[in-house]
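J.: Show me how the following folds:
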Amino acid sequence: MSETIVREPKSGNFVRILEVAYRQDNDGSWPARIYMPQSKGPFPALLDVHGGAWNVGGRMDNEMIDLYLAASGMVVVAIECRKATTYPYPSQVADVNYATRWLKAHAADFNAVADGIGGLGASSGGHSLMLSAMRPNDARYGAMNFSEEKKTDARLSYLIALWPVLDPYGRYGFAKENKREFLVEATDAYFLNQAAMQEGNPLLVLERGEPLDRPPMLIVQGTADSNVPLDSVHRFVDAYRATGGAIEIAWFPDMPHGFNGWTDIDCDRALKIIKDFVLRRQNPSAGVLDDTENEQA
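T.: Below you'll find the model as predicted:
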């Protein structure tokens, strides 16, 4: 385990960053990057799942968001996921399922509260996060044995989805139509066939009426996103609400896929919306999520 201390640029607060292995098995050692406030706690906890079209990306991709939330008073655990082509669907969903159970079992080790844990996922990470949270008891997703004595489940108390892939099958057709070859090849590499794109599909599982968990959810979405079809976003929001789920969506006019290319004003607004959403769902037994200055170790 390694540890560093950094100052979050927006607040000036100090954040501890730990590198640990959240899983070690025949596939290797899988790291998690843990962002911890430098104050008393215990704190609410959030699991962060990176994007990358299921083929690329890593646990540091959302570091600006993770540092901001940690500096505000919460523990954020950013995991490394397995990637295609070596690991096809549902590998990344299983990673999220396992990491959720692991975080609940180890929350106290990182000065966090095990109850009320939320999840944040960007792009394809939003897809994996949603499927794991909506189907927490799916035997395929929970297939990796959890050796800890403390038994936990994969349920999450709330979800934050940043420009998520809500409909991989629809996005596959969208990418083909718009000659987005990387997205076509990446989707093929992860799902292997179109039947899997339809089965492991957050939008379609809602529209099929499957029995699902529906945690409160926030979607952050730019209107100039050329990586996802926006009609799928509208359909998902409508289906989530129609089936009893509480969902909020924050639209950002003219913003593309991912914070790269967003204006500073829009990035700051998105961070505040995310923080406010977390605050409204905070576990009362956790510390206060705010911008008070943390102590340097």
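J.: can we go C-alpha only for contacts and neighbour counts from here?
T.: OK.
J.: where exactly do the strands run in the stretch 51-200 of the chain?
T.: For the stretch 51-200 of the chain, the strands defined by DSSP state E, counting those that start in this stretch occupy 75-79, 118-122, 158-162.
J.: I'd like the structure of this one too, to check against the first:
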Amino acid sequence: MIPKAPAVAAYPAVIVVHGGGWMGGSRKDYQGLQSLLANMGLASMSIDYRSAPLARFPAQIEDLKCAIRWLHQHASEHQIDPERIGGFGISAGAHLTALVALTSGKWNTVDRGNQSSDRLRCAVLHAPPLDFPDWWQTADPQITGTMSPRFMLNNLFGKDYSQAKNAYKEASPSTYAAQAQKEKTPPLLIVHGEQDVTVPIRASQAFVDQLIARGVSAELMRISDADHFGFGSQTRQAVEKIQIFFSQCLK
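T.: Here you go, the predicted model:
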């Protein structure tokens, strides 16, 4: 989606990555968000990625990185500035976006002929799962069905944590935060509800603390009355925070 005004030769852009527990969701789910970004003067591209359980991890991160490289390669054709491409991930999509931010050069196995950059200038993460081993081991057994962390992770990997500990660790953004380099890690803004029982905010706080300790620009906006969906009573404040963040890092 391209902003209607003001008309410029090349817009900063945001790749929108949908949620859905890695099993569902669609690039069509966030047209409202894309309209909001357009009103901020930002172009946007919402993407799909292969879904579990038919496609196991790392198919999802491979697809996202492929999309980023494609947008870098074709930016000029779509009035986009390739030096100003950010990300906006929601839930499972936020997990994938966080991985992109921390693992440049890894998982670039789809479309090997495209050698364009897989990097983002900055990213907003809404309610991201960041530490799979911890998420599995501390999951509330009363949460069942498609919103159960263990159900989602079993579908994503085809195995539970005890059978695939290394895979769960490798897929966790928290694994890379302790070694993050300031010069190579883009600024990150996490927006997370304190009432989120699906993805507890604890991991987001630990993740941000690790990044800050490494000199990386990272911030957590805690929303006291929000659960896993939306921004609770602070929707206006969250939108303003996101707009300021993108205006600074994509300027």
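J.: TM-score for these two?
T.: TM-score for the superposed chains, counting by TM-score structural alignment, normalised by the length of structure 2: 0.89, backed by 241 aligned residues with a Cα RMSD of 1.9 Å.
J.: ok, back up a step: buried deepest among the strands of the stretch 51-200 of structure 1, which one?
T.: Ranked by mean neighbour count, these are led by strand 75-79 with a mean of 30 (mean count of other Cα atoms under 10 Å).
J.: In structure 2, what stretch matches that one?
T.: Under TM-score structural alignment, strand 75-79 of structure 1 corresponds to residues 43-47 of structure 2.
J.: With structure 1 overlaid, report how far that stretch is off on average.
T.: Comparing stretch 43-47 of structure 2 with its match in structure 1 after superposition yields a mean distance of 0.5 Å (mean Cα distance after the TM-score superposition for structure 1).
J.: can you give me the helices for the stretch 101-250 of structure 1?
T.: 124-134, 168-177, 181-191, 194-199, 202-207, 230-242 (DSSP state H, counting those that start in this stretch).
J.: Could you look over the ones you listed and pick the most buried one?
T.: helix 124-134 (a mean of 28).
J.: relative to strand 118-122, how tilted is that one?
T.: In terms of direction (axes from the mean of the first three to the mean of the last three Cα atoms, to 10 degrees), helix 124-134 of structure 1 departs from strand 118-122 by 150 degrees.
J.: Name the surrounding residues that touch helix 124-134 of structure 1.
T.: Helix 124-134 of structure 1 has contacts (Cα atoms under 8 Å, 6 or more residues apart in numbering) with 49-54, 92-94, 96-97, 119-121, 141, 154-156, 159-166, 200-202, 212-215.
J.: Likewise for stretch 17-30 of structure 2?
T.: So stretch 17-30 of structure 2 is contacted by 16, 46-48, 51-53, 60, 87-94, 96-97, 146-147, 152, 155-156 (Cα under 8 Å, 6+ apart).
J.: ok, now which ones touch the residue nearest the centre of structure 1?
T.: Nearest residue to the geometric centre of structure 1 (Cα atoms, centre = their mean): Gly121, 2.2 Å. Applying Cα under 8 Å, 6+ apart to Gly121 of structure 1 gives the contacts 48-51, 127-129, 159-162, 164.
J.: ok so, going back, of the strands of the stretch 51-200 of structure 1, which is nearest Asn283 of structure 1?
T.: Closest to Asn283 of structure 1 of the strands of the stretch 51-200 of structure 1, according to Cα to Cα: strand 118-122, at 10.2 Å.
J.: Kindly name the residues of structure 2 that line up with the closest one.
T.: Here strand 118-122 of structure 1 aligns to structure 2 at residues 86-90, judged by TM-score structural alignment.
J.: And the matching stretch against structure 1, how far off on average?
T.: For stretch 86-90 of structure 2, the mean deviation from structure 1 after alignment is 0.7 Å (mean Cα distance after the TM-score superposition for structure 1).
J.: how far away is the residue nearest to the centre of structure 1 from Gly209 of structure 1?
T.: According to Cα to Cα, to the nearest Å, Gly121 of structure 1 and Gly209 of structure 1 sit 23 Å apart.
J.: Repeat that for Ile273 of structure 1.
T.: Using Cα to Cα, we find Ile273 of structure 1 at a distance of 30 Å from Gly209 of structure 1.
J.: swap in Lys275 of structure 1?
T.: Taken as Cα to Cα, the span from Lys275 of structure 1 to Gly209 of structure 1 is 31 Å.
J.: try Ala143 of structure 1
T.: For Ala143 of structure 1, the distance to Gly209 of structure 1 equals 24 Å [Cα to Cα].
J.: same deal with Asn97 of structure 1?
T.: According to Cα to Cα, Asn97 of structure 1 stands 22 Å off from Gly209 of structure 1.
J.: With neighbour numbers in mind, choose between these two.
T.: Neighbour count, other Cα atoms under 10 Å: between Asn97 of structure 1 and Gly209, Asn97 has more, with 29 against 10.
J.: burial count for Lys272 of structure 1?
T.: Neighbour number of Lys272 of structure 1 under other Cα under 10 Å is 14.
J.: swap that for Ile5 of structure 1, sorry
T.: Counted with other Cα under 10 Å, the neighbours of Ile5 of structure 1 add up to 16.
J.: quick one on the thing from earlier: looking at the contacts of Gly121 of structure 1, which two lie furthest apart in space?
T.: Spatial extent of those (Cα to Cα) is set by the pair Gly51 and Leu159 at 15.0 Å.
J.: pretty sure Pro149 of structure 2 is touching Gln137, no?
T.: No - using Cα atoms under 8 Å, Pro149 of structure 2 makes no contact with Gln137, being 9.6 Å away.
J.: Now that Ala226 of structure 2 has come up, it's in contact with Ile201, right?
T.: No - under the criterion of Cα under 8 Å, Ala226 of structure 2 makes no contact with Ile201, lying 10.8 Å away.
J.: Which residue in structure 2 aligns with Ala154 of structure 1?
T.: When structure 2 is aligned by TM-score structural alignment, Ala154 of structure 1 is paired with Asp118.
J.: Tell me who's in contact with the closest residue to its match other than its chain neighbours.
T.: Closest residue to Asp118 of structure 2 apart from its sequence neighbours, by Cα to Cα, 6 or more residues apart in numbering: Arg69 at 5.2 Å. Shown in contact with Arg69 of structure 2 (Cα under 8 Å, 6+ apart): 114-118.
J.: Just give me the match in structure 1 for Arg69 of structure 2.
T.: Matched by TM-score structural alignment, Arg69 of structure 2 corresponds to Arg101 in structure 1.
J.: if we can go back for a sec, mind giving me TSV with the helices of the stretch 101-250 of structure 1 and columns for distance to Asp61 of structure 1?
T.: Formatted as TSV, the helices of the stretch 101-250 of structure 1 follow (distance: least, Cα to Cα, whole Å):
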stretch	distance to Asp61 of structure 1
helix 124-134	11
helix 168-177	21
helix 181-191	18
helix 194-199	25
helix 202-207	23
helix 230-242	23
